[in-house]
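> Next comes the sequence, and after it the predicted model I'd like to discuss.
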Amino acid sequence: MGSHWWRIGGSLMIGLFVAYLDRSNLSVGLPTVAQDMGFAGDRFAVTSSFALTIFLIGYALANILGGILTRRMDPKTVVTWSFAIWSIATVVIGFSSSLTVLLVCRAILGVAEGIYWPQQSRFARSWFASHELTKANSLIQYYGQYLALALGFMILTPIYQAFGWRPLFFLTGGLGLVFIVPLYLKALRPGTEAPYRETEGGRPNAPLTFEALGGLSFVFLVFSYVTQGMLFWGITLWIPLVVKSLGFTGWAQAVASALPYAAAVLCAIPIALVSDRTNKRVLIASLGLLIPGALLLLLPLVDAPAAKLALITVALGLYAGSFTPNIWSILQSSVAPEAIGPASGIMNGLGAGGGGTIAGFLVGLLYNSTGSYMPGFVILGGLVILGGLSLLAYGRMRAPRMAAQAAVG
């Protein structure tokens, strides 16, 4: 592979790895963070839900606004400054014992990461040819994310159990400041050097219209992404406590928390090969919502903790391996070039930010009322099935245009 795969794709993959450590450190250290900041006991469920999801509230707004407002800015500048800002906020949390400081810094983390996310699609579109987009998106936006979650819980959990929660924030924030920001300054290239910048930029002064975003079909695409955001964040925000409630402790808790994400990495490889060979991206992504949703609906039918963990693991693995590598290629192929950044921000803001916020509260509040995380997961299963059906509807709406494009090509 050419140098752009390592210089651009590899650097952004490593960056997203660290970014997801910054997102998940609070989930690992939450029990003692709650004790030190005074919201353990009766306040735990509600305050924890807010502490976990305030990141997503800022993330949702910043994805949408950031994707639109930064479309004329060089993505290298945006990602470098964004990373520096949220890394500082992460380190500040480690020095604090204030719930207010925690909430403010988590909101800053969400805003900065929300501005960061759409830039990845801009890098993909401007540095990689159209036939490389699925592989490029997998490298830039997939493997770093899921490797961080697969390895991160196994790295962060033992550190937390040995040294407490503060080193988690010093470590993850410090990695961004000491390693990622210098890496981006050295390795990433300005947009003016990108070989496909004319297709990424399109007509930068053109108005952002509904048609440029893809029209009505874009609405169906976004809805499917909202439900996947609910599935991903509803599980990810709570997974360390979920596996603990199932009886896994110590090192077993770390491994059990990582299993769904390790399954995602393993599933992605064969599924990506099938996707590239068949070009059935919409169908494969739809099945990546429908099948996991059905598996989560089965949770009340099994009693053994290992069986519940297995259903969650297979559901998240199939979803992530089937849906995530394909969805960004689908988006980038269906919107006007100048709308790539805004469309990515809108979809990820509403999906990951909005859907994730709702799911975080949903799972937490249902746990507070039932004493179990499973009712929330079952509801997520039903919602994600609706998302799979929405994506199939998107495919039917786009089919005539895609056929026409193929005939011209």
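Nice, thanks for sending it over. Numbers count the residues shown, from 1 in each chain.
> C-alpha only now, for contacts and for neighbours.
Fine.
> what are the ranges of the helices in the stretch 51-200 of the chain?
Secondary structure of the stretch 51-200 of the chain (DSSP state H, counting those that start in this stretch): helices located at 75-95, 99-127, 133-137, 144-163, 166-175, 181-187, 197-201.
> what comes into contact with the third one?
Contact partners of helix 133-137, identified using C-alpha atoms under 8 Å, 6 or more residues apart in numbering, comprise 5, 9, 121, 124-125, 128, 276, 325-326, 328-329.
> burial count for the nearest residue in space to residue 218 that is not next to it in sequence?
Nearest in space to residue 218, with sequence neighbours left out and distances taken as C-alpha to C-alpha, 6 or more residues apart in numbering, is residue 394 at 7.7 Å. Neighbour count for residue 394, taken as other C-alpha atoms under 10 Å: 22.
> could I get the helices of the stretch 51-200 of the chain as TSV with distance to residue 302?
Converted to TSV, the helices of the stretch 51-200 of the chain look like this (distance: least, C-alpha to C-alpha, whole Å):
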stretch	distance to residue 302
helix 75-95	39
helix 99-127	36
helix 133-137	36
helix 144-163	25
helix 166-175	35
helix 181-187	46
helix 197-201	48
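> Does anything pack onto the host helix or strand of residue 275? Which helices or strands?
Assigned by DSSP states H and E, residue 275 belongs to helix 250-278. Counting contacts by 3 or more C-alpha pairs under 8 Å, 6 or more residues apart in numbering; DSSP states H and E, helix 250-278 packs against helix 144-163, helix 239-245, helix 305-322, helix 324-334.
> Included below, for side-by-side comparison, is a second structure:
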Amino acid sequence: MNSANVAAPETGDRILRKVAVRLMPFLCLLYFINYLDRVNIGFAGPNGMNEELGLTATAFGFASGIFFLGYLVLEVPSNLALHRFGARRWLARIMITWGVLATVLAFVPSATALIVLRFLLGVAEAGFFPGIILYLTFWFPAAQRAKAVALFMAAVPVSSAIGATVSSVLIDAGHGVFGLSGWRFMFLVEGVPAMLLAVATWFYLTDRPSEAKWLTEQEREWLTGQLAAEQAETESKHHWTLRKALTHPRIPALAFVYFGISYGLYALGFFLPTIIDGFEQQYGTNLSTVQSGLVTAVPYVIGAVAMVLWASHGDRTGERVWHVALPMLLGGVCIPVALYLGNPYLAMAAVTVCAVGVCAALPTFWALPSTFLSGSAAAGGIALINSLGNISGFAAPYITGALRDVTGSQRAGLWVVGAVMVVAAGVVVFLRAAPSTGDDKD
């Protein structure tokens, strides 16, 4: 072995901290803007958009979720393109197109146009999230990967928390600016950062450790050697080709697990503002738009802390499956009972536990595929898992909205959320017992 790759543990930790400090804040910022542009329709709906465009709960759920059908169309080819052309070029291209479409949403004239633009927004964003997950495998060894993913994905609850307040303020303060409704002004303002950050991405990101001029030559050699050795070991144990990664039944099984986690995430993301808005009728509360945004932020703030702590624990112990299954079970059991509780504080406590469960499961889940996928197989497999799993982004808001229209209550939709999460937790435990080798060899 090259002596450059034999380093004291503290030396390796120092190099990885340097990489994390360089990359993670910027990647978190990108995902913060990405997730906000994806779910800000959840704040627009109950604050004038549904009324202005004549959307029922079912139509609102359909418009929210059709984003993910567009996402599904180009997810795998987009991630393969990133693997081929490099992260900084491909991510910048994605961000420019999604930023333009996110801004155009401010001028949508009808429900039909909203649905079309949401679909195109999904097409534009395809490959962003799995591209980042793949990109992190280029920089962090497996033992540190769950924490790295957690730091990146902390942008989801942080975006939901800060975004709830920011979106509410923009809707409130922006009403009438440029002659726009408050929700239109919010879309206009929140679409611009993606375009600006696309330019920054082109110049700031480094595709691979071997190209990182901000690392010393010895640091580049050590990190490149560590990752190359790890990839060689993975390929010797699990010889997965791209074709196998796109056809093996283990991939759709993992996609269903991700479907369950995301089902809870998107049901909360799109309908939590509506649920809180309904507290006035159910509990007699009276919250302003900004106050509702602050209340919406609470579960995600706590979820962000839980996400990082739980992923760090998973990295220390090396255990992955139960670090995914247990929080999913916890969240799945708690969310259906939220609207049966006697006051809004207890209801929000149950919603918060669900958010903690979803947030804690997410980063450790993404440490699972890279235990047997590498190279182009990882690019295609991760993209396919994310693509199939994100069908929940369509199913969750559409089914939740449809059940609300049929029953007149959010309760039936939240029971479905809980059931899907519990079943998906069972699947990941089953996969733990199922062999991942043997027939994996070509």
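Yep, it's here. Fair warning: this is a prediction, and the values are worked out from it, not measured in the lab.
> rewinding a little: I'd like to know which of the helices and strands packed on helix 250-278 of structure 1 is closest to residue 401 of structure 1.
helix 324-334 (9.4 Å; C-alpha to C-alpha).
> Please tell me which residues of structure 2 that closest one aligns onto.
Aligning helix 324-334 of structure 1 against structure 2 (TM-score structural alignment) gives residues 362-372.
> thinking again about what came up before, give the aligned equivalent of the residue nearest to residue 218 of structure 1 in structure 2.
By TM-score structural alignment, residue 394 of structure 1 lines up with residue 431.
> What separation is there between that match and residue 324 of structure 2?
12 Å (C-alpha to C-alpha, to the nearest Å).
> before we move on, what about residue 412 of structure 2?
25 Å.
> what's the spacing between the helix holding residue 275 of structure 1 and its chain's center?
Distance of helix 250-278 of structure 1 from its chain centroid, counting by C-alpha atoms, centre = their mean, to the nearest Å, is 15 Å.
> quick one: the closest residue to residue 387 of structure 1 other than its chain neighbours from residue 384 of structure 1, how far?
Closest residue to residue 387 of structure 1 in three dimensions, ignoring its sequence neighbours and counting by C-alpha to C-alpha, 6+ apart: residue 224, at 4.0 Å. For residue 224 of structure 1, the distance to residue 384 of structure 1 equals 8 Å [C-alpha to C-alpha].
> now whichever helix or strand residue 226 of structure 2 is part of against helix 128-137, angle please.
Element membership for residue 226 of structure 2 (DSSP H and E) is helix 217-237. Put simply, helix 217-237 of structure 2 runs at 110 degrees to helix 128-137, going by axes from the mean of the first three to the mean of the last three C-alpha atoms, to 10 degrees.
> got the buried residues for helix 217-237 of structure 2?
For helix 217-237 of structure 2, the neighbour count (16 or more other C-alpha atoms under 10 Å) marks 219-227, 230-231, 234-235 as buried.
> need the contact list for the nearest residue to residue 110 of structure 2 once chain neighbours are set aside.
In this structure, residue 110 of structure 2 finds its nearest non-sequential neighbour in residue 53, 5.6 Å apart by C-alpha to C-alpha, 6+ apart. If you count contacts by C-alpha under 8 Å, 6+ apart, residue 53 of structure 2 has them with 109-111.
> of all these, which comes closest to residue 245 of structure 2?
Looking across these and measuring by C-alpha to C-alpha, the closest to residue 245 of structure 2 is residue 111, at 38.4 Å.
> From residue 21 of structure 1, how far out is whatever residue of structure 1 lines up with that closest one?
Mapped onto structure 1 by TM-score structural alignment, residue 111 of structure 2 lines up with residue 99. Between residue 99 of structure 1 and residue 21 of structure 1 the computed distance is 20 Å (C-alpha to C-alpha).
> Between those two, which is the more surrounded one?
Ranked by neighbour count (other C-alpha under 10 Å), residue 99 of structure 1 and residue 21 place residue 21 first, with 24 against 18.
> Now check that one against structure 2: what is it aligned to?
Taking TM-score structural alignment, residue 21 of structure 1 has residue 36 as its aligned residue in structure 2.
> Correct me if wrong: residue 39 of structure 1 contacts residue 50.
No. Counting by C-alpha atoms under 8 Å, residue 39 of structure 1 does not reach residue 50; the two are 11.3 Å apart.
> Pull out the buried positions in stretch 81-98 of structure 2.
81-83, 86-98.
> same thing with stretch 118-136 of structure 1?
Buried residues in stretch 118-136 of structure 1 (16+ other C-alpha under 10 Å): 118-128, 130, 133-136.
> Distance check, residue 325 of structure 1 against residue 172 of structure 1.
The gap separating residue 325 of structure 1 from residue 172 of structure 1 is 25 Å, by C-alpha to C-alpha.
> Compare neighbour counts for the two and give me the winner.
Using other C-alpha under 10 Å, the more surrounded residue of residue 325 of structure 1 and residue 172 is residue 325, with 29 against 22.
> any idea how far residue 360 of structure 1 is from the equivalent of residue 147 of structure 2 over in structure 1?
With TM-score structural alignment as the criterion, the equivalent of residue 147 of structure 2 in structure 1 is residue 135. The gap separating residue 135 of structure 1 from residue 360 of structure 1 is 30 Å, by C-alpha to C-alpha.
> Residue 44 of structure 1 too?
Taking C-alpha to C-alpha, one finds residue 44 of structure 1 at 14 Å from residue 360 of structure 1.
> Might you report the residue contacts of the closest residue to residue 226 of structure 1 other than its chain neighbours?
Leaving aside its chain neighbours, residue 226 of structure 1 sits nearest to residue 351 (3.5 Å; criterion: C-alpha to C-alpha, 6+ apart). Neighbour list for residue 351 of structure 1: 60, 222-223, 225-230 [criterion: C-alpha under 8 Å, 6+ apart].
> Swap in 6 Å and give it another go.
225-226, 229 (C-alpha atoms under 6 Å, 6 or more residues apart in numbering).
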